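Student: Just to be clear, the model below is a prediction. Sequence and coordinates:
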Amino acid sequence: MELLGILLPLGLLMYFAFRGITLLLLAPVMAVFAVVLSGGLSPLAAFTQIFMINTADFILAFFPLFFLGAIFGKLMDDSGSAESIARWVIGKLGMGNAMLAVVICCAVLTYGGVSLFVVAFAIFPIASALFRDAAVPKRLIPGAIALGAFTFTMSALPGTPAIQNAIPMPYFGTTAFAAPGLGIIAAIMMFGLGMLWLNHRASAALATGEGYGNHDDGLPEPDTVMRAQAQNEGFDVNEIEATEDTRNLPPFILAIAPIVIVVLVNFLFVEFVVPQLETAYLAEPLFGATSIEAVRGVWAIVVALTASILFLILSNFRRFPDIRETLNKGADAAVLPIFNTASLVGFGGVIAALPAFGEITDGLMSLSDGNPLVSVAMSVTTLSALTGSASGGMSIALDALGSTFVAMANATGTSLEAMHRVTSVASGALDALPHNGAVITVLGIAKLTHKDSYLDIFVTAVIVPFIALVAIIVLANLFGGF
């Protein structure tokens, strides 16, 4: 009965999230339901003292990243910089490389910090025109967007400001550039294997003369379910609502500069500024009795995004139809996503407090045979798959077991940088299952069904990342974090 108290609420959370009900409502209701089913805890105490405290702790730690990331994405969209980058890449690669062009466009934008949903809405009209001209089936577009937007740039490439790369930092005392060698290897594997699959599928379709197909390619307005799924996955619909574009696009150099600034300032701050700072005061209770190792990664991304936002505003001021509206919508777009993700963390905190969770943890630890890299990978992939959220699953695992993973790593001499990279890649290895919010929303944008396109998403965003995860675990066990 105790195990049912965990599995049934998780199953219901998956089902209702798939049906488009917001996690802001689902997470607390299912947390209390789990307590009632399991017994042993006061439902009111579990809600106010466990759920709410875990939720608040996540918001406290990561709100700056959600806030600045949402503003940055909105500025990139409204300034025309995202579209300018996409058109430049496509112009250079040509119509004969439609698949590669779409993947690279999505990768460049998401690596720079532009949200998946901004990218999907911006790239889909261009992708549909490219695929139609190249006689590539439309059903392959979601797989191409998935490969470019929520695989290697989300979790593997060092320096990405994606929240999936930021969440492990305070737990392991690492930065966004943790284990760059492992990250680059994982990224190359994801990109290479994903492109092999998509090109194989395109070639097979060409051989049979399938062509693009007869489709309505008008960009849909986000409906109620798509809005809910976008918010569940960590983005607000305010970020993706289409606006009439009557302005001139910025030149490519100006458009790409904010992305370069994000990565470069992030790196320079960690490597050269932080070592020069006097940070002993962080140990005082006023500042949470923390250390620079726990906050330097978040600080670096905050500084990098702030610098890029200021550059975007100053260099594109005349291109914004209404800069005040852009900033307001960007700021508003941060609120629901972080509360939804934080609610998942609160749900995970309640689940972790139930007696049966200890049995699940012991089972996972025994299967890993004491290997901390395998332990963290199994925990994160399992919870990301169940919740359909990379950030949510990772947060639940680290919030419940983060100190255990660190202790295991220290006891076995395992690099914490390797732990960070394995954790990040693991979060994106099994999250893109059919109930995942990003999957549902991208299919909605393309006006396609799971039957039409999910196989390609499954291969590029589940099987391929899982292969890369296994590879870097083996490499990290052999050579450590590098």
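Tutor: That came in fine, so what should we check first?

Student: Could you use CA atoms for every contact and neighbour count after this?
Tutor: Noted.

Student: Phe121 against Ile445, yeah?
Tutor: Yes: the criterion here is C-alpha atoms under 8 Å, and Phe121 meets it with Ile445 at 7.0 Å.

Student: shared neighbours, the two?
Tutor: Shared contacts of Phe121 and Ile445, defined by C-alpha atoms under 8 Å, 6 or more residues apart in numbering, are found at Leu219.

Student: now Thr151, nearest residue through space, not along the chain?
Tutor: Distance criterion C-alpha to C-alpha, 6 or more residues apart in numbering; nearest residue to Thr151, sequence neighbours excluded, is Ala461 at 5.9 Å.

Student: I should have written Ile259 there, sorry.
Tutor: Nearest non-adjacent residue to Ile259, counting by C-alpha to C-alpha, 6+ apart: Gly112, 4.4 Å away.

Student: another structure for you, compare them:
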Amino acid sequence: MAGMLAIVVSLLSLMYFAYRGVTVLLLAPLMAALAVVLSGDLALLLPIYTHTFMPALAGYAMNFLPVFLLGALFGQLIADSGAAHTLSAWIVRVVGQRHAVVVVVAACALLTYGGVSLFVVAFAVYPIAKDLFRTAKIPKRLIPAAIALGSFTFTMTALPGTPAIINAIPIKYFGTNAFAAPGLGLMAAAIMASGGLWWLQSRVAVARRAGEGYGRHDDEQDAPAVPEAEAAGAAAMPVWQALLPLLLVVGVNALFTYAVFPNVDLGFMREAFPALNTATSTGLWSLVVALAVACTALVLMRLGRWADLKASVNKGVFGFMLPLFNTASEVGYGAVVASLAGFALIKQAVLNVSPNNPLISEAIAMNILAGITGSSSGGLSIALEALGADYVRMAQQAGIAPDLLHRVAVLAAGGMDTLPHCGAIITLLAICKLTHRQSYLNIAAVTMLFPMTALVLVITLGSVFGSF
């Protein structure tokens, strides 16, 4: 019991101090040390740090460094080339200003499904959303929820082939690929998108009946969030050029996943690397190739039109390190917690929630850890590092396909991850210059209520019909 209490105290402390803005790079080792001390293993503190925390951190960084690096670079290139601005403006022209909420959600969805970082998307779409909502007399307090719906939900966890890092994490543990359970993913995406849009449109209707309008805000005279160089690039960039890199990410990923690697004899690789498991590696390789091709194509298409290509590349490459090591530190923390005696009791309790259907146990574990860490990728990584092998074993015994395990894990990790202390939520509100009190209720509705509904449906259908 004391061991379980130690883990709970350290997790609550991690959540509290993360909410207060303390970096996870410092929090993770400190809270791991706290858990060790409270468990009565003070004498093992140093070896646990050097032989448990650090190997787990380094292992995660080694496995996912190329995805983080290329993803950050691609997002920066999309932003600095003007593609993000071009696509947002194009959607406005196609859909019309009258459908402001749909425009903002669609713009965010298109960009994030194409591989653009949700933080880049927030910066790129916010100025457009601000103008649209003001013109349509829709309360500004709904902008963060509209951006969150398009960026943090169905394009991150449900749509087949999404290059979001959360969709890549289970590949290593389950031997799957980014297109796992595509039919169920599309159904989940439809529930999240339609439910979220219904919620936001109903809030707009209530505000209009109350005569609320856009509201008066002190930031209306601020400089636009989109840099002038980006706006200038966007003006000269055709829509097809802005769309092509996004289509390449999904298309090349699918090509290598379903056509190239399955039809090539990779036996020669095992001769050079005897420990290599190609079944669990090709999904990650496909995503890496797709991002590399898209980055290369974007650079070549805009040659001679970059404001400062070297600066864009450097900024994108440097930008991957903090997200990577934040998540890797959380994985290190999870490895320490998993090594403690108290965790065995927690693990057994979670695994026994539904011994005949590991999907339910998996969903609960992912939701709890994503909620505590305030990070979908962090919670998912911790849970799979500790329980991934158990779920694979339980799924094999129950006749459940790895693809279904993958999709349920990703959907669950994207359920409770947006609690108030979530770093992405704090950043989004800062970009929009709004507070939790003004906007968080609507954010929670579109990022937790409907994703959880979709998760329940996927588990139900998957349990009855299997993966599809």
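Tutor: Happy to help now that I have it. Bear in mind that the values here come from a model prediction, so they are computed numbers and not experimental data.

Student: looking at the alignment, what does the residue nearest to Ile259 of structure 1 pair up with in structure 2?
Tutor: Counting by TM-score structural alignment, Gly112 of structure 1 corresponds to Gly114 in structure 2.

Student: Identify the residues contacting its match.
Tutor: Contacts of Gly114 of structure 2 by C-alpha under 8 Å, 6+ apart are 162-163, 245-247, 249-250.

Student: now it: how far from Cys295 of structure 2?
Tutor: 12 Å (C-alpha to C-alpha, to the nearest Å).

Student: what touches both of the two?
Tutor: Common neighbours of Gly114 of structure 2 and Cys295 (C-alpha under 8 Å, 6+ apart) are Pro245.

Student: in what helix or strand does the counterpart of Gly388 of structure 2 in structure 1 lie?
Tutor: Under the alignment (TM-score structural alignment), Gly388 of structure 2 maps onto Gly402 of structure 1. Using DSSP states H and E, Gly402 of structure 1 sits in helix 390-412.

Student: Which strands and helices lie in contact with that helix?
Tutor: If you count contacts as 3 or more C-alpha pairs under 8 Å, 6 or more residues apart in numbering; DSSP states H and E, helix 390-412 of structure 1 packs onto helix 163-166, helix 168-172, helix 335-353, helix 372-387, helix 416-427.

Student: most neighbours per residue, which of the ones you listed?
Tutor: When these are scored by mean count of other C-alpha atoms under 10 Å, the highest mean neighbour count falls to helix 416-427 (a mean of 30).

Student: and the angle from the next helix or strand after that one to helix 372-387?
Tutor: Proceeding N to C from helix 416-427 of structure 1, the next assigned helix or strand is helix 437-446, under DSSP H and E. Between helix 437-446 of structure 1 and helix 372-387, the angle comes out at 50 degrees (axes from the mean of the first three to the mean of the last three C-alpha atoms, to 10 degrees).

Student: With structure 1 overlaid, how far apart is stretch 279-298 of structure 2 on average?
Tutor: Here stretch 279-298 of structure 2, set against structure 1 after superposition, deviates by a mean of 0.6 Å using mean C-alpha distance after the TM-score superposition for structure 1.

Student: Where in structure 1 does that stretch align, residue-wise?
Tutor: Under TM-score structural alignment, the counterpart of stretch 279-298 of structure 2 in structure 1 spans residues 293-312.

Student: now do stretch 323-335 of structure 2
Tutor: Taking TM-score structural alignment, stretch 323-335 of structure 2 hits residues 337-349 over in structure 1.

Student: That stretch against structure 2, how far on average?
Tutor: Following the fit onto structure 2, the mean deviation recorded for stretch 337-349 of structure 1 is 0.5 Å by mean C-alpha distance after the TM-score superposition for structure 1.

Student: And the contacts of that stretch?
Tutor: With C-alpha under 8 Å, 6+ apart as the test, stretch 337-349 of structure 1 has contacts from 22-24, 27-28, 30-31, 50-56, 58-59, 63, 66, 231-236, 391-392, 395-397, 399-400.

Student: Give the aligned equivalent of Pro258 of structure 1 in structure 2.
Tutor: Aligning on TM-score structural alignment places Pro258 of structure 1 opposite Pro245 in structure 2.

Student: All set, thanks.
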